[in-house]
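**Q** Take this sequence and fold it.
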Amino acid sequence: QYSTEKKWDNLTVRVYDGADGEFVLYEDENDNYNYEKEKFSTITFKWNNQEKTLSVGDRIGNFKGMLSTRKFNVVLIADGKSPGRSKSITYNGKLINMKL
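**A** Below is the predicted model of the structure:
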């Protein structure tokens, strides 16, 4: 990443089938030290392999210029084959559970 990078309003997330997984998307203003003043946000993604469900958690935190709404294009990668099933969601900061 770099400070003049374009906003990620349309982000592709790849989910690898075979085991449960989790990651946190961290974002801040990218051009200062305001993260030290807790000016950042996180979104937790959790994959339940048995149920084939991805949970996109509530956004925690905020910062100047933060996207309030964005699109996640979720692609399921199974048996090492790409691309797999996919689904797009519009995310506004609230929990979404999606079945793939």
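
**Q** hey, let's count contacts and neighbours off CA atoms from now on
**A** Fine.

**Q** Quick check, central residue of the chain?
**A** With distances taken as C-alpha atoms, centre = their mean, Leu25 lies nearest the centre of the chain, 5.4 Å away.

**Q** Measure how buried Ser68 is and give me the count.
**A** A count of nearby residues for Ser68, using other C-alpha atoms under 10 Å, gives 11.

**Q** With Trp47 instead?
**A** Other residues within reach of Trp47, judged by other C-alpha under 10 Å, total 22.

**Q** That one belongs to a helix?
**A** No. Per DSSP: H, G, I helix; E, B strand; the rest coil, Trp47 lies outside any helix segment and is strand.

**Q** now the other sequence, so there's something to compare against:
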Amino acid sequence: MQYATKKWDNLEIRVYPGANGEFTLYEDVNDNYKYENGIYSTISFKWNDKSKTLIIDDRKGLFPGMLATRKFSITVAVDGEKIEKIITYNGKK
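**A** Model prediction:
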């Protein structure tokens, strides 16, 4: 069972090529309303389909108890095959 306040250090990201795409990972403390005062962080992910690259931008913001590093397990489906890579992210591009 997972809890809202549980800190996780591994995120699985799956990319299915065919078009450019992006999303933003939002995180906060999970147990209060401090996000209303800007106490949260975001990380933007951008997939460029032409170059087949995933760009993970610098983390923006911070909050108490935020993990300094985490692992991203990235899977890209290309020509019927899976390319998998695990990276350690420290908040910088």
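
**Q** ok, back up a step: residue contacts, the residue nearest to the centre of the first structure?
**A** 42-45 (C-alpha atoms under 8 Å, 6 or more residues apart in numbering).

**Q** Report the secondary structure element holding it.
**A** Element membership of Leu25 of the first structure [criterion: DSSP states H and E] is strand 21-28.

**Q** Going by neighbour count, which residues in that strand are buried?
**A** Using 16 or more other C-alpha atoms under 10 Å as the burial criterion, the residues of strand 21-28 of the first structure that qualify are 27-28.

**Q** what do you get for stretch 57-69 of the first structure?
**A** For stretch 57-69 of the first structure, the buried set under the neighbour-count rule, 16+ other C-alpha under 10 Å, comprises 57-59, 62-63.

**Q** ok, now stretch 36-50 of the second structure?
**A** For stretch 36-50 of the second structure, using 16+ other C-alpha under 10 Å, the buried residues are 40-45, 47.

**Q** Show which residues not belonging to that stretch make contact with it.
**A** Residues external to stretch 36-50 of the second structure that are found in contact with it (C-alpha under 8 Å, 6+ apart): 15, 17-29, 34, 53-63.

**Q** where along the first structure do the strands fall?
**A** 10-16, 21-28, 40-48, 53-56, 60-61, 70-77, 86-91, 96-99 (DSSP state E).

**Q** for those, which one sits closest to Thr4 of the first structure?
**A** strand 21-28 (12.6 Å; C-alpha to C-alpha).

**Q** okay, that closest one sits on what stretch of the second structure?
**A** Under the alignment (TM-score structural alignment), strand 21-28 of the first structure falls on residues 21-28 in the second structure.

**Q** Tell me which of the strands of the first structure lies nearest to Ser3 of the first structure.
**A** When the strands of the first structure are ranked by proximity to Ser3 of the first structure, the top entry is strand 21-28, at 10.2 Å, counting by C-alpha to C-alpha.

**Q** once aligned to the second structure, how far is the closest one on average?
**A** In this overlay with the second structure, the average offset of strand 21-28 of the first structure from its partner residues is 0.2 Å by mean C-alpha distance after the TM-score superposition for the first structure.
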